[in-house]
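Student: The amino acid sequence is not available; the structure is as follows:
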């Protein structure tokens, strides 16, 4: 049986890979930063295996229980902010997709990001819009796999988010990592321009998402809540938000605006 600790490990393994590469390998062991690739691959590979086990447990065995493990973080009025994980059939499918695709990308990247080994490769990489052979070496190699590990951890955190606040935080991290990876070769004008374009487009969507969350908070924070309903929890949001409409505390139009704002974030 897949325990809660193993589910948390799916997220924390790539996060630990990012921390180790970014804080230890790249600053202090640049000569050995070629190990960044294997470290990231091992971490993502372990997360992939655990994701498959979770998929078997929830989807194939039809054990369709929802695991929602929130830990209280902050209370504002009648509203509680929690940190936790949500595991349901949709989540386990996305866990396998995210970890599987990320694993294949990182295995491919070990060759793609390798420094040039022949004179011909060096000459090809030293054009006016390209990095020289030194820039294609180990420090950049470590930076790339640090970004990829953080990108994977952010996507996993988004998929496993138990509430919309966590969802927004990891959504922003995914956007940040996309910007960093798109503009990885920031000395190339095309890469820098593409990164700026992606950053601006995603920020517009994120603004709609943020407005929806603020509106949701304003409509629910001061509401009398004798049943301790949490309107931010993803696992029960479909059940709890209609209660506000039924009791007349929130209009159906306001609820529609909240949904549209969240959808704008996805666009």
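Tutor: Happy to help now that I have it. Note that the structure is predicted; figures quoted are calculated from it, not measured.

Student: okay, CA-based contacts and neighbour counts for the rest of this
Tutor: Fine.

Student: In the chain, where's the longest helix?
Tutor: If you go by DSSP state H, the chain has its longest helix at helix 189-220.

Student: Now the element after that helix, going C-ward?
Tutor: helix 237-246 (DSSP states H and E).

Student: Name all residues that make contact with residue 87.
Tutor: Taking C-alpha atoms under 8 Å, 6 or more residues apart in numbering, we find residue 87 in contact with 66, 67, 68, 160.

Student: Residue 167 too?
Tutor: If you count contacts by C-alpha under 8 Å, 6+ apart, residue 167 has them with 157, 158, 159, 161.

Student: ok, which stretches of the chain are strands?
Tutor: 67-68, 71-76, 79-83, 86-87 (DSSP state E).

Student: coming back round to it: any chance of the contacts of residue 167 in CSV, plus distance to residue 220 and neighbour count?
Tutor: Listed next are the contacts of residue 167 as CSV, based on distance: C-alpha to C-alpha, whole Å; neighbours: other C-alpha atoms under 10 Å:
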residue, distance to residue 220, neighbour count
157, 25, 26
158, 23, 24
159, 24, 24
161, 20, 26
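
Student: ok, second structure coming up, stack it against the first:
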């Protein structure tokens, strides 16, 4: 135990709220459960804030920078003399940062949901699931070892399934929850295999042993390879597969847009700020292993992230459902973070990409949660997700309008908002690594500004629609979280992040690189100007442009038919040429063999039961015949 032993309460309080709210059968007003969940989350938030202040500013770095602290740890399962699974709490710069991110966004969502979900059937169930998710995510980031992380990783998946399928009477919500669960389970199988391979050769699950800068646990197996590739490279690729599934990286991205079927506060909590960054956190947690033992795997991380960021941004430009635009925006921004980790070195300015990724994770959590909660406020007012049903809302929803504009400027990388500072560091890191990746992110920056202000102008400007009722601003319980997150979106960029969260725990100074930042801002402004010209007032120009783009626009609108490709492969190929033959073999060979054994047994028993006829003469005949055979056999042996 240490002076940070109280941190175990941070995840345990949401767990207690889940059990209390979920199991209480008292017929209280639904709002009581919302208040209980919010107070519980608020307590975890305060404890997280105290932990961050103590860790970063009161205690501060030691001679070797910020050192990991094991606040508490118990051995849960011992597998071998060396290999055991522990449960505990580990504090280091990225886990403390994630505590603040998760509890801040979760608290805002808990508060906001009391207004957004008012009157919904299952209000108590909703808050129980929110608390379960918060517990799972907090347990994940505080894990002392990779197997504990995997346990909570799966709990996060369960929580996501429950929240996406909250409207379980809607077939689309049920389908979306199953899709998310199945896709991420395939990815998590790779994660599990990677853990087993890594632990088999290193004889440990502990992060402290795996990520120590000068560890020797890899030396003995450094020469072991499979198909010409180091086993550690294979292990880290498989572990990244789990992260790619949870963070919805291409081609495992298909579940995230459909997950918008859940309530909008769920989208803000799970699919914008916390759950989808679990994959980024995983790569960051295992970064020393990636960097020193599997640099080829780290390069894969960079290119997958770069491609996903551009791919998702292109699709976002053509979508009309405001939540789907934001979903693809999330994919794109997570791609930025993955790319930044992939291009990073280790320590000092060499580790700029690592720091930039964590910085962008922090700022993105604030402005993307703000965007989703703002979208929820809009949907709450007009009862539609479709941009074609919106227009001129700035007059009716001033707070939502201003806070949403702040979020749009932030994600577009316009100074002095936080997104400018974190994105600038990513671009510098990419520029130092690869011209191609740097160019991809420059293009993505312009597309991001365009599709976000396309959304902004179509919703808040343009022509007013004939609404069924006059739209109105959301209640205070919903607008307060918007204002808090807007404040965070503006000022979180001024945090001295490079002095707090780095790859080796040792801070370093950064500066704005004008040769990178200035063109980036100009590209963002260009995207905003184009969106202003096309969408501030309704015109026929956008339709004319889409008609000229023809098949490319159609493909983009349909998300490049990736979902259809998956359906074709599963239904036409796997079901017909794998599942059907396996089912036939199971039905006719396996089942047939077992049925045959049963029939032979039944036939034999039918014949044998004739011996138990109940007739005395049959028994006397059998006795005499048996005796005679026995006597003759003995005589034969002695003659």
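Tutor: Received, thanks. Remember, predicted model here, so these are calculated numbers, not experimental data.

Student: Now the TM-score, please.
Tutor: Remark: TM-score between the superposed chains equals 0.81 [TM-score structural alignment, normalised by the length of structure 1]; 232 aligned residues with a C-alpha RMSD of 2.0 Å.

Student: what's the distance between residue 35 of structure 2 and residue 127 of structure 2?
Tutor: Distance of residue 35 of structure 2 to residue 127 of structure 2, given as C-alpha to C-alpha, to the nearest Å: 9 Å.

Student: Of the two, which one has the most company?
Tutor: residue 127 (27 against 15; other C-alpha atoms under 10 Å).

Student: Run a quick check on the more buried one versus residue 33, I expect a contact.
Tutor: Yes: counting by C-alpha atoms under 8 Å, residue 33 is a contact partner of residue 127 of structure 2 at 6.9 Å.

Student: where do the contact lists of these two overlap?
Tutor: Shared contacts of residue 127 of structure 2 and residue 33 (C-alpha under 8 Å, 6+ apart): residue 21.

Student: Provide a list of residues in contact with residue 67 of structure 1.
Tutor: So residue 67 of structure 1 contacts 85, 86, 87, 88 (C-alpha under 8 Å, 6+ apart).

Student: Just the buried residues out of the contacts of residue 87 of structure 1, in ChimeraX syntax.
Tutor: If you want just the buried ones from those in ChimeraX, going by 16 or more other C-alpha atoms under 10 Å, the selection is:
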select :67,68,160
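
Student: about what we covered before: just say which of the strands of structure 1 is most tucked in.
Tutor: Highest mean neighbour count among these (mean count of other C-alpha atoms under 10 Å): strand 86-87, with a mean of 22.

Student: What's the match for residue 147 of structure 2 in structure 1?
Tutor: Under the alignment (TM-score structural alignment), residue 147 of structure 2 pairs with residue 165 of structure 1.

Student: Do I have it right that its match meets residue 217?
Tutor: No: in this structure, residue 165 of structure 1 is not within contact of residue 217 by C-alpha under 8 Å, at 10.3 Å.

Student: Compare the two (neighbour count), which wins?
Tutor: Between residue 165 of structure 1 and residue 217, counted using other C-alpha under 10 Å, residue 165 has the larger neighbour count: 18 against 15.

Student: and the closest residue to that one other than its chain neighbours, what does it touch?
Tutor: In space, and not counting its chain neighbours, residue 165 of structure 1 is closest to residue 232: 7.3 Å by C-alpha to C-alpha, 6 or more residues apart in numbering. Residue 232 of structure 1 sits next to 81, 163, 164, 165 when contact means C-alpha under 8 Å, 6+ apart.
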